[in-house]
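Student: Could you work out the structure for the sequence below:
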Amino acid sequence: MYDTILVPTDGSEQADAAIDHAVSLARAHDATVHLLYVADSNRDSVTTLGGEVVDALEGEGERILEEATERLDPAVDVVDAIETGGPVETILDYADLVDADVIVMGTHGRRGIDRYLLGSTTERVVRLSSVPVLTIREE
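Tutor: Model (predicted):
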């Protein structure tokens, strides 16, 4: 049923809960988990360090993906990627690129005015995705 599971991560507890759930799915279906960090190009992230231009968000993404990969079951196939762009569009494009069968995403579980005012990447992915999206609320 699932061969390719996409899990966008930002290093949050909600994303970690989604990763844990995705790994359980991967074990059950012998699937590959794709961990994706999106370096949000809508944010100013370029800094100068020792004369070299370093994208701080990509550096943060490398750290987050490394930490996530270290805590995963080594029996599960994992592919990680850092993509630059707007989070929603990039997640949807990457899901198409890898032919994802499901996207597993964490959610804060906001309701009412908080959800309306703050918006939600997960909610927008759910609304726009042609791929099923499984949302996981961190306990």
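
Student: Only C-alpha atoms from now on, for both contacts and neighbour counts.
Tutor: Will do.

Student: Helices of the chain, start to end?
Tutor: 13-29, 56-70, 87-97, 112-118, 121-128 (DSSP state H).

Student: Which stretch among these is buried most, on average?
Tutor: Mean neighbour count (mean count of other C-alpha atoms under 10 Å) peaks for helix 13-29 among the helices of the chain, with a mean of 19.

Student: Can you tell me what sits against that helix?
Tutor: Helix 13-29 is contacted from outside by 1-3, 5, 7-9, 31-33, 68, 72-73, 76, 104-108, 135-138, using C-alpha atoms under 8 Å, 6 or more residues apart in numbering.

Student: I have a second one here; can you model it like the first so I can compare?
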Amino acid sequence: MIQNILIAVSGLGHAEEMLKTLKELPSIQQAKVTVLHVVPPQSTAESMTMKWEEGGKILANAIQSLALNPSQVSSILRQGEPKDVVCQVADEIDADLIIMGSRGLKRLQSILANSVSQYVFQLSSRPMLLVKDDIYVKNIKRIMVAMDNSDASKHCLNLALFLIRDIKGGELILTHVITDLGGEPTSTQVTPEQHPVLAAAAAEAKKQGVQPRCVLSMGKPGEKICRLAEELNVDLLLIGSPDRRPSIAKSFVDLDRLLGSSLSDYVRINATCPVLLARTAAA
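Tutor: Okay, the predicted model is just below:
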């Protein structure tokens, strides 16, 4: 399911460390990796030459740091707007996963700072693993999936099952947050395993030989998901990010989504572990 990985490197952050951790998983070991560094446009030929040389060194250092099998890794050094080039290269290599560092900026800050990871997250339909600068990357043992009735969360479940299936001592945690007290059974009425959303997800996991742990809670989804991830010492959090924008708006950053109450946006900013965001449909 994950055969081609694109990692965008800038010389800073934990993206390379995250990829090294991922490559230790049996399910990822055969995946091919493309390491990308983008040189932004420069005003003079001299500065362009300097940035080009600097970019080559960043790529070389990243590849050396990753210590991957040479037959499984390739590198791309390209000039252009980083946010556009990452999306273009992801399409060119048909990436199954994009890995990027993130400063974890708040929504309005992301717009004002022209955040590359925020832009790519908005416009790419491909699964994206965001690694904030201020988190500690751990070996992946506990994977948590935030479940609801969306196709995006089911896609996350499938990705999690793919990742965890051969992890020795691995644990899959399925969580659902109840927000509409009148529309679904509460945690006082059913056990987590009996709740329709978690029961369906658990049944799918068991079909694939994984015995999950189900956690049901009540409250604001973003806050609850982030708190649970921290309390349960989760190493990787997966959450669906349904794309509700029409295709004609793909060339614009969705201010309504950024400034609104997007669950996935809240989680990517506030979670204390790496967050893998996934959608279902191609852009």
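
Student: With both chains overlaid, what TM-score comes out?
Tutor: TM-score for the superposed chains, counting by TM-score structural alignment, normalised by the length of the first structure: 0.83, backed by 130 aligned residues with a C-alpha RMSD of 1.9 Å.

Student: returning to what we had before: using a markdown table, lay out the helices of the first structure together with distance to D40 of the first structure.
Tutor: Below are these laid out as a markdown table (distance: least, C-alpha to C-alpha, whole Å):
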| stretch | distance to D40 of the first structure |
| --- | --- |
| helix 13-29 | 16 |
| helix 56-70 | 8 |
| helix 87-97 | 6 |
| helix 112-118 | 16 |
| helix 121-128 | 12 |
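
Student: A81 of the first structure is nearest to which of the ones you listed?
Tutor: helix 56-70 (8.1 Å; C-alpha to C-alpha).

Student: is it true that M144 of the second structure touches H176?
Tutor: No - M144 of the second structure is beyond contact range of H176, at 10.6 Å (criterion: C-alpha atoms under 8 Å).

Student: quick one, which of these two is more surrounded?
Tutor: Higher neighbour count among M144 of the second structure and H176: M144, with 29 against 22, using other C-alpha atoms under 10 Å.

Student: can you tell which of the helices of the first structure is closest to A39 of the first structure?
Tutor: Of the helices of the first structure, nearest to A39 of the first structure by C-alpha to C-alpha is helix 56-70, at 5.4 Å.

Student: Mean distance between the closest one and the second structure after superposition?
Tutor: Comparison of helix 56-70 of the first structure with the second structure after fitting gives an average deviation of 1.0 Å (mean C-alpha distance after the TM-score superposition for the first structure).

Student: hey, where'd the strands end up in the stretch 101-250 of the second structure?
Tutor: Residue ranges of the strands in the stretch 101-250 of the second structure, as given by DSSP state E, counting those that start in this stretch, are 128-132, 142-146, 171-178, 213-218, 236-240.

Student: Distance to K83 of the second structure for the ones you listed - can I get that in CSV?
Tutor: Converted to CSV, these look like this (distance: least, C-alpha to C-alpha, whole Å):
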stretch, distance to K83 of the second structure
strand 128-132, 14
strand 142-146, 27
strand 171-178, 32
strand 213-218, 37
strand 236-240, 21
